[in-house]
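Student: here is a sequence together with a model predicted from it:
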Amino acid sequence: MPTNRQRGQHYEQIAAQYLTQHGLQIIAQNFFCKGGEIDLVALEQQTLVFIEVKYRQTNQHGEASEFINTKKLQRLYRCAQVFLLKHRQFQQAAMRFDSLCITGQPDKIEWLKNIYNGW
């Protein structure tokens, strides 16, 4: 039985493949900073996209997107600030926060764009 971390990495790989197939270039995976993590960072043309991947085996207790709360978005935003400090070449890029929500077997993928407008 896979650990939560292994399961998370598996679905982050699925998300990365999905986004790549839709024209994004993945530039970082599992960017850790104090207080949080960004699952994927990608470029869509000239836009830097910070992506939260959420997986739910079923939607019996709610859709994957329902598990992205304000606290999670604030952590994502703080990590994005740290990412920009460490990767200054992206500081002038347009940015957005997306979520890729994966539910079930077979996987249903929902791509939510621009989930946080805290800039």
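Tutor: Thanks, I have the structure now. Numbers count the residues shown, from 1 in each chain.

Student: every contact and neighbour count from this point should use C-alpha atoms.
Tutor: Noted.

Student: okay, now L84: neighbour count?
Tutor: By other C-alpha atoms under 10 Å, the residues close to L84 number 14.

Student: skip the chain neighbours and tell me the closest residue to it.
Tutor: Q91 (5.7 Å; C-alpha to C-alpha, 6 or more residues apart in numbering).

Student: another structure for you, compare them:
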Amino acid sequence: MRTKTNDTTVARGREAETLAAAYLEGCGLRLIARNFRVRGGEIDLIMRDRATLVFVEVRQRSRSDFGGAGASITAAKRRRIVLAARHWLAWRGDCACRFDCVLIDGERLEWLRDAFTGDA
């Protein structure tokens, strides 16, 4: 059962993903899928940047008490993203890809291209 706080967190997450997708589309990327989930992992956004498939993790923090949005992407989180990406590639076909992050700290949005590798 979802609580009111949980519903608010989910709504904020969706808003952050929508903001990130719009920003990246404005930079020339094309949205392929949102919230791709497999057992053990999830990818927030899957986009195409010309011939490259881009797996995007979106992180939002309203405060930086614990290091901000970037600090919340742990090694375990990266492994779960890579796991989901491997499933996508096995399902859709192997191609050139990269892992990007969009970090939203308060009002500041930062796009990190090639934020980590598939070896995570």
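Tutor: Done, it's in. Being a predicted model, the structure only gives us computed values, none of them experimental.

Student: now the TM-score, please.
Tutor: Aligned and superposed, the two chains score 0.89 in TM-score terms (TM-score structural alignment, normalised by the length of the first structure); 114 aligned residues with a C-alpha RMSD of 1.3 Å.

Student: all helices for the first structure, in order.
Tutor: Along the first structure, counting by DSSP state H, helices occupy 4-21, 70-86.

Student: relative to the second structure, what is the average displacement of the first one?
Tutor: Relative to the matching residues in the second structure, helix 4-21 of the first structure has an average distance of 0.6 Å after the fit, by mean C-alpha distance after the TM-score superposition for the first structure.

Student: what range in the second structure does that helix sit on?
Tutor: Counting by TM-score structural alignment, helix 4-21 of the first structure falls onto residues 9-26 of the second structure.

Student: using JSON lines, please lay out the helices of the first structure together with distance to I102 of the first structure.
Tutor: Shown next, in JSON lines, are these (distance: least, C-alpha to C-alpha, whole Å):
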{"stretch": "helix 4-21", "distance to I102 of the first structure": "8"}
{"stretch": "helix 70-86", "distance to I102 of the first structure": "17"}
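
Student: A64 of the first structure is nearest to which of the ones you listed?
Tutor: Nearest to A64 of the first structure among the helices of the first structure is helix 4-21 (12.4 Å), distances taken as C-alpha to C-alpha.

Student: and the match of helix 4-21 of the first structure, what's buried?
Tutor: Within stretch 9-26 of the second structure, the residues that count as buried by 16 or more other C-alpha atoms under 10 Å are G13, R14, A16, E17, L19, A20, A21, Y23, L24.
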